[in-house]
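S.K.: no sequence for this one, just the structure:
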C-alpha cells in the first residue's frame, strides 16, 4: 500500500525540482525525504527521478506517474474538505481580496466549486492588484503574490514554488519570431504592468546558477494585470506573467511559453491577513482548497518537466 506522505513528497519534489526544497516545505529532514522517495520507488518498481550531484528531474516513468499521484491526492483532499465542512459547519461571510488576473480567470471557478461544497457560506470578493489595507477595507483575508511589505501581517504559503514565465501568442510569434536570449527582448514589444505608479520593466531570469535581468520596453502599459494578459492573448506583444495567471491560456494554446532554458522569477502566492485570530477553520479550509488546485497547475509548469 502506497503511503500518503510518500505521494505528497513525490509531488512536492516534482514541483520544486529539488528534494531538499520539498523536505523544507513539508518540514521533514532531507534524510527522511530521501528514504521516503526510495521507499516509493521500491514499491512502484520504477525510477521516478534522474539524479546527479547538482540536478534532479523526472524520468519518463516519473512524469507518467505524476498525474496519477495528483489525482489521488486531490481526491483525498476533496473528501477531507467535505468532511471538514460537515464538522465545522462552514457558514457566515468570508471577505476575500485577490489579484485581478488570478482572481478573475483562475480563482473564480474554484470559488464556485468551494461554495457549492459549503452552501451556507457567503463570499464577498474584491479584485485588484494594489496593496490591501486590512484596516480600512471590508477584507478579512487576501491572496497576494510575494511576501507582504508590512512585516506585522500574517502570511501563509499557498503556492510557494510559483514562477513567472515569458509568453506570447502564436499570432505574435508568427509575425515577429521567438526571442532566444535576453538581449533579443530589446527587439520585441513587451507589454508592461504597473503598480503604485511603478512600471515593472525589469524582467529577471536565471539560467543555471547565473541571475540575469533585462530592462524592456513596449507601447502598452496597464495597472490591471488582466488587461496585460488579454493584450498578450490578442497578439500585441510579449508578457512576463505568473504561471498561475497564464496556465489556462498555455494549455488552451492561446499563449506559448518562450525561452524555456531561462527560469523566470520566483513569484510565491500567499494568503495574508492582519491577525492570526482571523485564521479561522473556514479560512484554513479555503487555503487548503486553493493550495491543492494551485499544486495541480504547478505540476504542469514548464520547469516541472
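M.R.: Thanks, I have it. Bear in mind the structure is a predicted one, so any value in this text is a computation, not a measurement. Numbers count the residues shown, from 1 in each chain.
S.K.: switch to C-alpha atoms for all contacts and neighbour counts from now on
M.R.: Will do.
S.K.: what segments of the stretch 101-250 of the chain are strands?
M.R.: Under the criterion DSSP state E, counting those that start in this stretch, the stretch 101-250 of the chain carries strands at the ranges 121-127, 141-145, 154-159, 164-168, 192-195, 198-200, 202-207, 210-215, 221-222, 239-242.
S.K.: would JSON lines of these with distance to residue 88 be doable?
M.R.: Below are the strands of the stretch 101-250 of the chain laid out as JSON lines (distance: least, C-alpha to C-alpha, whole Å):
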{"stretch": "strand 121-127", "distance to residue 88": "12"}
{"stretch": "strand 141-145", "distance to residue 88": "19"}
{"stretch": "strand 154-159", "distance to residue 88": "21"}
{"stretch": "strand 164-168", "distance to residue 88": "37"}
{"stretch": "strand 192-195", "distance to residue 88": "39"}
{"stretch": "strand 198-200", "distance to residue 88": "43"}
{"stretch": "strand 202-207", "distance to residue 88": "44"}
{"stretch": "strand 210-215", "distance to residue 88": "47"}
{"stretch": "strand 221-222", "distance to residue 88": "42"}
{"stretch": "strand 239-242", "distance to residue 88": "34"}
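S.K.: mind giving me the packing neighbours of the helix or strand hosting residue 76?
M.R.: Using DSSP states H and E, residue 76 maps to helix 60-88. When contacts are defined as 3 or more C-alpha pairs under 8 Å, 6 or more residues apart in numbering; DSSP states H and E, helix 60-88 packs onto helix 4-16, helix 281-298.
S.K.: same thing but 10 Å
M.R.: With contacts taken as 3 or more C-alpha pairs under 10 Å, 6 or more residues apart in numbering; DSSP states H and E, helix 60-88 sits against helix 4-16, strand 49-51, strand 56-58, helix 108-117, helix 281-298.
S.K.: report all helices and strands that the helix or strand following it contacts.
M.R.: The first helix or strand that comes after helix 60-88 along the chain, using DSSP H and E, is strand 92-98. For strand 92-98, the elements it packs on are strand 121-127, strand 141-145, strand 269-273, helix 281-298, judged by 3+ C-alpha pairs under 10 Å, 6+ apart.
S.K.: and with 6 Å instead?
M.R.: strand 121-127, strand 141-145 (3 or more C-alpha pairs under 6 Å, 6 or more residues apart in numbering; DSSP states H and E).
S.K.: hmm, residue 141 is touching residue 273, no?
M.R.: Yes: assessed by C-alpha atoms under 6 Å, residue 141 is found in contact with residue 273 at 4.7 Å.
S.K.: so what's the residue count around residue 86?
M.R.: Residue 86 has 12 neighbouring residues, counting by other C-alpha atoms under 10 Å.
S.K.: that one and residue 282, how far apart?
M.R.: 11 Å (C-alpha to C-alpha, to the nearest Å).
S.K.: residue 256 contacts residue 166, doesn't it?
M.R.: No: using C-alpha under 6 Å as the test, residue 256 is too far from residue 166 to be in contact (8.3 Å).
S.K.: next up, a second structure to put side by side with the first:
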C-alpha cells in the first residue's frame, strides 16, 4: 500500500501527509498541557526601565547595535512584532570568561534566562517571522519544548557539523551544534529555497543526465539538514573571518544560508547575542535591515567595525549559477 505524500514539504522531499497535521495537533495539546521544566521554578527577569538608544547605527540598509541585556532591549524595541528573522547564538553556560557576562549560572537560572530571551524573541517576531537558535546538546531539548509550548512550529532540526571538534577522552568528541528552525506560522513564513540551492552530487560528481532533465534547478538541490563543507569549519587559526577578541564565531556561510532562505531584501533581521557581528554583517551585505544586541560595549564596538568592513566570503551559500559552476566538480570521463 502506497503512503500518501506531501510533495511541497519544505526541503524538497516527501513526508507522510500526517506530518504537519501531527505537529498542529501536538501544538494544541502542548498549549493545554501542564508542562514544567527546571527553569520554570526560577524567578523571571524583570526588564529595566529607561529609554532605548542605539550605541551604533547607520543607514542604507538601516543597521543598529544596542549595548545591554537582550531581555531589556527586546522589551523596548520599537519594531516589536515586526522582525522577519531572528538568529540567536546564546552563551552556552560553559564557564567561558566573557568580558561582561557571567557564564556559570545554576541550571535552573540558565534555563530561566533562556526562556526569558526566547519569549522576548517570540514577541519581537512578525506573524510571518522565523527564529533560528544555535545551541549545543545540553540545552537543545529544553529550547525545543519551550518554543513548542509557546505555540511555534519546528520546521527543521538542522546540525552544523565541523571538523576539529573539542577534544575529550571521556566520551565521543563533540563535532556539531544544533541549528533549530522555528516559525510562528509554518504556512505563511518567508521561505526562499531558490536562493540557497547547491550542486547535486548526482550532477556534479557522477554527471547523471537525469538531473539535467528537470525543468528548473538543473543539477541543483536544496541543502540537507546536516551542514558541512569547505567554509563550514570552526573559525580559528588563520581563518580570514576570524576576529581574535571573540571566543566563538559562526561561519558567514551558515548565516548567509539562513538569511537568504528566511528573509527578503529589505526585511528586518535581529540577533540578540551579536558577538563578533556576523549576523548584521551578512544581513547588510544582502540588503537586509538589521538589529544587533550585545552585552559588552567592547564587543559591540568590534562588531560594528566588522559590519562596516563587510563580508569576507559573500555568495558561498548562494545558489550557483551558470554551466561553469555545475561543471567544476564533475569527474573526468
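M.R.: All right, it came through fine. Computed from a prediction, not measured in an experiment: that's the story for all the values here.
S.K.: TM between them?
M.R.: TM-score of the superposed chains, computed with TM-score structural alignment, normalised by the length of structure 1, equals 0.26; 144 aligned residues with a C-alpha RMSD of 6.9 Å.
S.K.: who's more crowded, residue 256 and residue 166 of structure 1?
M.R.: Legend: neighbour count by other C-alpha under 10 Å for residue 256 of structure 1 and residue 166, higher for residue 166 (23 against 20).
S.K.: you'd agree that one is up against residue 240?
M.R.: Yes: contact status for residue 166 of structure 1 versus residue 240: in contact at 4.5 Å, counting by C-alpha under 6 Å.
S.K.: select the longest helix from structure 2.
M.R.: helix 107-124 (DSSP state H).
S.K.: can you state the direction angle for the very next helix or strand once past that one and helix 107-124?
M.R.: Following helix 107-124 of structure 2 in sequence order, the next helix or strand is strand 125-135 (DSSP H and E). Angle, strand 125-135 of structure 2 to helix 107-124, by axes from the mean of the first three to the mean of the last three C-alpha atoms, to 10 degrees: 150 degrees.
S.K.: circling back: okay, buried residues for the helix holding residue 76 of structure 1 please.
M.R.: The neighbour-count check on helix 60-88 of structure 1 (16 or more other C-alpha atoms under 10 Å) flags 62-63, 65-66, 69-70, 73-74, 78, 81, 85 as buried.
S.K.: can you add distance to residue 205 of structure 1 and give those back as a markdown table?
M.R.: Converted to a markdown table, the buried residues of helix 60-88 of structure 1 look like this (distance: C-alpha to C-alpha, whole Å):
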| residue | distance to residue 205 of structure 1 |
| --- | --- |
| 62 | 27 |
| 63 | 25 |
| 65 | 30 |
| 66 | 27 |
| 69 | 30 |
| 70 | 28 |
| 73 | 32 |
| 74 | 31 |
| 78 | 36 |
| 81 | 37 |
| 85 | 41 |
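S.K.: which one of the residues you listed is nearest residue 110 of structure 1?
M.R.: Closest approach between the buried residues of helix 60-88 of structure 1 and residue 110 of structure 1, by C-alpha to C-alpha: residue 78, at 12.4 Å.
S.K.: so how far is residue 289 of structure 1 from that closest one?
M.R.: Taking C-alpha to C-alpha, one finds residue 78 of structure 1 at 8 Å from residue 289 of structure 1.
S.K.: residue 71 of structure 2: neighbour count?
M.R.: Residues lying near residue 71 of structure 2 (other C-alpha under 10 Å) number 22.
S.K.: and the helix or strand harbouring it, what does it pack against?
M.R.: When elements are assigned from DSSP H and E, residue 71 of structure 2 belongs to helix 70-76. Helices and strands touching helix 70-76 of structure 2, as assessed by 3+ C-alpha pairs under 6 Å, 6+ apart, are absent.
S.K.: can you give me the angle the helix or strand following it makes with strand 125-135?
M.R.: Sequence-wise, the next helix or strand downstream of helix 70-76 of structure 2 (DSSP H and E) is strand 83-88. Angle of strand 83-88 of structure 2 versus strand 125-135, following the same axes, to 10 degrees, is 10 degrees.
S.K.: got the buried residues for strand 83-88 of structure 2?
M.R.: Using 16+ other C-alpha under 10 Å as the test for burial, strand 83-88 of structure 2 gives 83-88.
S.K.: out of the helices and strands packed on strand 92-98 of structure 1, which is the most enclosed?
M.R.: strand 141-145 (a mean of 24; mean count of other C-alpha atoms under 10 Å).
S.K.: what angle sits between it and strand 92-98?
M.R.: 20 degrees.
S.K.: quick one, strand 141-145 of structure 1 and strand 154-159 angle?
M.R.: Using the same axes, to 10 degrees: strand 141-145 of structure 1 against strand 154-159 is 60 degrees.
S.K.: could you tell me the angle between strand 141-145 of structure 1 and helix 281-298?
M.R.: Going by the same axes, to 10 degrees, strand 141-145 of structure 1 makes 20 degrees with helix 281-298.
S.K.: would you mind measuring from residue 202 of structure 2 to residue 323 of structure 2?
M.R.: 15 Å.
S.K.: looking at these two, which has the bigger crowd around it?
M.R.: residue 202 (17 against 10).
S.K.: which helix or strand contains the more buried one?
M.R.: Assessed by DSSP H and E, residue 202 of structure 2 sits inside helix 201-204.
S.K.: now the element after that helix, going C-ward?
M.R.: With DSSP H and E, the next secondary element past helix 201-204 of structure 2 is strand 220-221.
S.K.: which SSE is immediately downstream of that following strand?
M.R.: strand 226-227.
S.K.: against which helices or strands is that following strand packed?
M.R.: strand 153-166.
S.K.: what residues does the strand it packs on touch?
M.R.: Strand 153-166 of structure 2 is contacted from outside by 174-183, 225-228, 233, using C-alpha atoms under 6 Å, 6 or more residues apart in numbering.
S.K.: mind giving me the ChimeraX command for buried ones among the residues you listed?
M.R.: Listed next is the ChimeraX selection for buried residues among those, using 16+ other C-alpha under 10 Å:
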select :174,175,176,177,178,179,180,181,182,183,227,228,233
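S.K.: among the contacts of strand 153-166 of structure 2, which lie within strands?
M.R.: 174-183, 226-227 (DSSP state E).
S.K.: save those residues as TSV, and put in distance to residue 153 of structure 2 too.
M.R.: Formatted as TSV, these follow (distance: C-alpha to C-alpha, whole Å):
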residue	distance to residue 153 of structure 2
174	27
175	27
176	23
177	20
178	16
179	14
180	11
181	9
182	5
183	5
226	20
227	21
